[in-house]
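A.B. asks: got a predicted structure plus its sequence, pasted below:
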Amino acid sequence: MYKVIAIFGTRPEAIKMAPVIQELKKHHHIETKIIVTAQHREMLDQVLEYFDIVPDYDLNIMKVNQTLVGVTTAIMQELEALLIQEKPNMILVHGDTTTAFTSAMTAYYHQISVAHVEAGLRTNNKYSPFPEEANRQLIGVLADLHFAPTNQAKQNLLEEGKPLETIIVTGNTSIDALMKTVNDDYRHPLIDSIRQKQRRMILLTAHRRENFGESMQNIFMATRDLVEAYDDIEVVFPVHLNPLIKQLAKQVLGDLSRVHLIPPLDVIDFHNFLGQSYLVLTDSGGIQEEAPSLGVPVLVMRDTTERPEGVEVGTLKLVGCHRETIVAETSRLLDDLELYKRMASASNPYGDGQASIRIVNKILESALSNQND
């Protein structure tokens, strides 16, 4: 029997891999196993519970104040023994995390085929985002199958010399996940309170390593400026678990009644908060795909994006991490209804909700080829 092992360790990976795993489980002639590294423990478990995914192995590598080197070495040491034991035909990794890169490298050392979900995204600046851009490029060197979400991602891979027959344009599995989580009847006390006061909700997310320090200070100070300038907005910030972010957010924003510093939301809450937001301020990656699918404009607080398709069609705008620029660009969206409507109604370039089916069909093709060999 053809054996596939899906490996992931963070909440975004889990959200985007969940629809693929559910689709794989429909095919009984493929043995599907799941390994989680728990690179981010608390956030990961929320997703596993919602999608009813039970890992076969949990490496539980998360440590206090862990470094990238520590995460990398821990995963490689733990994963190697499991790959030797399970002898999979293929491993399936997602995106640009340290888990994904390290798993691909470990599989390569054992000559196990690597399939890369969400392949081909590029900024071509190895330090932006850090370490994700380098992780993604290095996985691309090792991968045998590249599941590219867009034609632009496919073109990036072709320009790097990847064989055409190894690249499959699938759409992004984040859209598949949204179709399972967003509910028109969703209610939450915080959202109800903001609505009752007839205020616009801005969803803020900020956690990128390259933004630690001055850039994160700028993001939070810009948020403060906006709340003080506009009486009709409230900001909801699900604060990342990193202690540095929590401390700075409380210091800069903690005294503002219209800024809600809340714990990380589970997947169903987060997607529905996203869908009911007026706009999004973020330095994240996946939100750049999810929000446009829900008609929500996104201002990306980074200097680069590996998702340029959204910028090109007008659903996203790069605003960097300068305090004045963030305030100015957000103010434009808050003040100019026509500009807002253009961004909110721009077409979503990231897929139709069928990405998981396309991915699994290609894996089935690989399984059949393996049997014929």
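C.D. replies: Perfect, I can see it now. Predicted, not measured: the structure shown is a model, and the values here were computed from it.
A.B. asks: use CA for all of it now, contacts and neighbours both
C.D. replies: Will do.
A.B. asks: not counting sequence-adjacent ones, nearest residue to Ala134?
C.D. replies: Lys126 (5.1 Å; C-alpha to C-alpha, 6 or more residues apart in numbering).
A.B. asks: quick check, that neighbour in contact with Asp96.
C.D. replies: No: under the criterion of C-alpha atoms under 8 Å, Lys126 makes no contact with Asp96, lying 11.8 Å away.
A.B. asks: which one of these two is surrounded by more residues?
C.D. replies: The residue with more neighbours, out of Lys126 and Asp96, is Asp96; 26 against 15, by other C-alpha atoms under 10 Å.
A.B. asks: show me the contacts for that one.
C.D. replies: Glu132, Glu133, Asn135, Arg136 (C-alpha atoms under 8 Å, 6 or more residues apart in numbering).
A.B. asks: the same query, at a cut-off of 6 Å, please.
C.D. replies: Contact partners of Asp96, counting by C-alpha atoms under 6 Å, 6 or more residues apart in numbering, are Glu132, Asn135, Arg136.
A.B. asks: the second one and Phe101 touch, don't they?
C.D. replies: Yes: the pair formed by Asn135 and Phe101 meets the contact definition of C-alpha atoms under 6 Å, at 5.4 Å.
A.B. asks: which residues of the stretch 51-200 of the chain fall in strands?
C.D. replies: Under the criterion DSSP state E, counting those that start in this stretch, the stretch 51-200 of the chain carries strands at the ranges 57-58, 90-94, 113-117, 145-148, 167-169, 200-205.
A.B. asks: compare Asn135 and Phe101 (neighbour count), which wins?
C.D. replies: More neighbours surround Phe101 than the other of Asn135 and Phe101, with 25 against 21 (other C-alpha under 10 Å).
A.B. asks: from Asn89, how far out is the more buried one?
C.D. replies: In this view, Phe101 and Asn89 are 18 Å apart by C-alpha to C-alpha, to the nearest Å.
A.B. asks: and if you look at Leu79?
C.D. replies: For Leu79, the distance to Asn89 equals 15 Å [C-alpha to C-alpha].
A.B. asks: who's more crowded, the two?
C.D. replies: Ranked by neighbour count (other C-alpha under 10 Å), Leu79 and Asn89 place Leu79 first, with 22 against 19.
A.B. asks: look up how far Arg187 lies from the more buried one.
C.D. replies: Leu79 is 41 Å from Arg187, by C-alpha to C-alpha.
A.B. asks: then Val236?
C.D. replies: Distance of Val236 to Arg187, computed by C-alpha to C-alpha: 15 Å.
A.B. asks: what is the burial count for Val252?
C.D. replies: Neighbour count of Val252, defined by other C-alpha under 10 Å: 14.
A.B. asks: correction: Asp335
C.D. replies: Neighbour count for Asp335, taken as other C-alpha under 10 Å: 11.
A.B. asks: in addition, the following structure is provided for comparison:
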Amino acid sequence: MAPEGSENLNALFVVGTRPEAIKMLPLIAAVRDSQWFHPIVVSTGQHAELVAEVLAIDGITPDVTFDMPKGPRGLNDLFAKVMLDLNQFLLDRFGPPRKANVAPYPEGYPSACFVHGDTTSAAAAALTAFHRHLPVVHVEAGLRTSDTLSPFPEELNRQLISRIAALHLAPTINNKANLVREGIDYARVFVTGNTAIDALRIAAEHRTPYTDPLLADLEDDEGTTPVVTVTAHRRENWGQPLSRIADAVGLLADQYPHVRFVVALHPNPEVADVLRGRLFGHDNVSLVAPMGYAEFARLLRRATFAITDSGGIQEEAPSLGTPVLCVRDTTERQEGVSAGTVELVGTDTVDIIEAARRLLDDPAELADRRARRNPYGDGHAAERIVKALEYIAYSTEAPTSFGPGFARSAVLRAGGRDSEQIGFEGGWPEGWAG
């Protein structure tokens, strides 16, 4: 990081969870390495050790980590704690809030506050920054299910941050369209690709050893054993949905004894205990401790496919050629569903088994799914974002957005075509133009 007091503009990054850290890592590193900006990194303490571990992959250390009480806590408790701690940090380091529309900024005052995605930490940080007249930049903006109860509370967090943010960094053109439909000025939305793909490129440079002894045999495995990676942790799946997911994995393990199922347990014991209780005793199921990001990226690359409710994995796995079975009832990442890199299968045990059997039994289907192009990014999102910041702050050359600038699926729908009808030759299909 540049030394404090340099002429570079300070940029505040607030990170609470491991997924946030993963997706902020390449952007913080790019800002650190730029000649114009200096990152100030705040860890809210929500996943303090995991955040520190991820950021350390590229030599980044949080400037401050808040002391988050251990044990169960409600969403309101978490929201309030982040707001109070962040406000006190800003007060101690930069003094009282600046007044709106007053220039110049006090010396060293951050030029913007960067928050990511949809976590409670991100929403609380955005509201705190707003109260201090500190512009908010929303990384991974515009994802929507339009149902504020699914996923809960993430969907409402996203929408709240969208009302606050000055600059919206949307991964895809569809995400930008979501924001425009909600009344966000299209001129404040920049399509960047997803920084998760950038992070994956960083992690892929490390052949990180597996730390869990249960995976020792995969160290020298040349890919002859089919491996299915499994993760499940989202709040809306707690209870019966999580039990059904676990039952599906157990039945698949019985039906396919030659396939290795690696279940990466979540740190939350309420989640881990359900999976452990229903899957313990299967010889071909490895219940492994929470994995570091770099080693999990290696496992994901090794996998035949993934069964997951993780939003990040829906975006990352296709870059590694790994198809995803998404065990959720809804997903805000519809681009992957349209592209065929993600299949939304829900949490019904029978549906999960049928989807998995199609990939395990049909090599042609598996090969087709592995070859699909990742719609979420090309690994250069952080570079585009830094160029956008330079353009805003210093009127340098404007950056080029990610993607074609329009959504193919939207055009096909408007023309009365199904988005799955692809690859026609010889001009427009008969009747396409109406």
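C.D. replies: Noted; the coordinates are in hand. This one's a predicted model, so the numbers in the text were calculated from it and none came from an experiment.
A.B. asks: quick one on the thing from earlier: isn't the residue nearest to Ala134 of structure 1 up against Asn135?
C.D. replies: No: between Lys126 of structure 1 and Asn135 there is no contact under C-alpha under 6 Å: 8.7 Å.
A.B. asks: now the strands for the stretch 251-400 of structure 2?
C.D. replies: All strands of the stretch 251-400 of structure 2, identified by DSSP E, counting those that start in this stretch, fall at 260-264, 285-288, 305-308, 324-326, 342-344.
A.B. asks: which of the ones you listed sits most buried?
C.D. replies: strand 324-326 (a mean of 27; mean count of other C-alpha atoms under 10 Å).
A.B. asks: quick one: the residues in structure 1 that it pairs up with.
C.D. replies: Mapping strand 324-326 of structure 2 onto structure 1 (TM-score structural alignment) gives residues 298-300.
A.B. asks: same deal with stretch 255-264 of structure 2?
C.D. replies: The aligned range for stretch 255-264 of structure 2 is 229-238, by TM-score structural alignment.
A.B. asks: the matching stretch: how far from the chain's middle?
C.D. replies: 24 Å (C-alpha atoms, centre = their mean, to the nearest Å).
A.B. asks: for stretch 336-344 of structure 1, same thing?
C.D. replies: 25 Å.
A.B. asks: check stretch 302-320 of structure 2 too.
C.D. replies: Distance of stretch 302-320 of structure 2 from its chain centroid, counting by C-alpha atoms, centre = their mean, is 11 Å.
A.B. asks: quick check: buried residues in that stretch?
C.D. replies: 302-310, 312-320 (16 or more other C-alpha atoms under 10 Å).
A.B. asks: so how far is Glu332 of structure 2 from the spatially most central residue of structure 2?
C.D. replies: In structure 2, the residue lying closest to the centroid (C-alpha atoms, centre = their mean) is Gly312, at 3.5 Å. Using C-alpha to C-alpha, we find Gly312 of structure 2 at a distance of 11 Å from Glu332 of structure 2.
A.B. asks: what of Ala216 of structure 2?
C.D. replies: Ala216 of structure 2 is 36 Å from Glu332 of structure 2, where distance means C-alpha to C-alpha.
A.B. asks: of those two, which one has the most company?
C.D. replies: Shown here are Ala216 of structure 2 and Glu332; by other C-alpha under 10 Å, Glu332 has more neighbours (18 against 12).
A.B. asks: for the more buried one, which residues are in contact?
C.D. replies: Leu143, Arg144, Thr145.
A.B. asks: just send those residues back as JSON lines, with distance to Asp247 of structure 2 too.
C.D. replies: Formatted as JSON lines, the contacts of Glu332 of structure 2 follow (distance: C-alpha to C-alpha, whole Å):
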{"residue": "Leu143", "distance to Asp247 of structure 2": "30"}
{"residue": "Arg144", "distance to Asp247 of structure 2": "29"}
{"residue": "Thr145", "distance to Asp247 of structure 2": "27"}
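A.B. asks: among those residues, which ones are buried?
C.D. replies: Leu143, Arg144, Thr145.
A.B. asks: among these, which one lies nearest to Thr224 of structure 2?
C.D. replies: Leu143 (37.4 Å; C-alpha to C-alpha).
A.B. asks: which one in structure 1 is aligned with that closest one?
C.D. replies: Aligned counterpart of Leu143 of structure 2 in structure 1: Leu121 (TM-score structural alignment).
A.B. asks: now do Leu75 of structure 2
C.D. replies: Looks like Leu75 of structure 2 aligns to Leu68 there (TM-score structural alignment).
A.B. asks: could you find the closest non-adjacent residue to its match?
C.D. replies: Spatial nearest neighbour of Leu68 of structure 1, excluding adjacent residues (C-alpha to C-alpha, 6+ apart): Thr98 at 7.4 Å.
A.B. asks: likewise Asp147 of structure 2?
C.D. replies: Glu155 (7.0 Å).
A.B. asks: what's around the one you found, how many residues?
C.D. replies: Neighbours of Glu155 of structure 2 (other C-alpha under 10 Å): 21.
A.B. asks: map Thr119 of structure 2 across to structure 1 for me.
C.D. replies: Checking TM-score structural alignment: Thr119 of structure 2 goes with Thr97.
A.B. asks: for Ala222 of structure 1, see how far away its match is.
C.D. replies: From Thr97 of structure 1 across to Ala222 of structure 1, the span is 28 Å (C-alpha to C-alpha).
A.B. asks: neighbour-wise, which of those two wins?
C.D. replies: The neighbour count for Thr97 of structure 1 versus Ala222, taken as other C-alpha under 10 Å, is higher for Thr97 (24 against 21).
A.B. asks: now the longest helix seen in structure 2, how far from the centre of its chain.
C.D. replies: Secondary structure assigned by DSSP state H gives helix 75-94 as the longest helix of structure 2. Offset of helix 75-94 of structure 2 from its chain centre (C-alpha atoms, centre = their mean): 24 Å.
A.B. asks: check contacts around the equivalent of Thr195 of structure 2 over in structure 1.
C.D. replies: Matched to structure 1 by TM-score structural alignment, Thr195 of structure 2 sits across from Thr173. Applying C-alpha under 6 Å, 6+ apart, we find Thr173 of structure 1 in contact with Lys16, Ala355.
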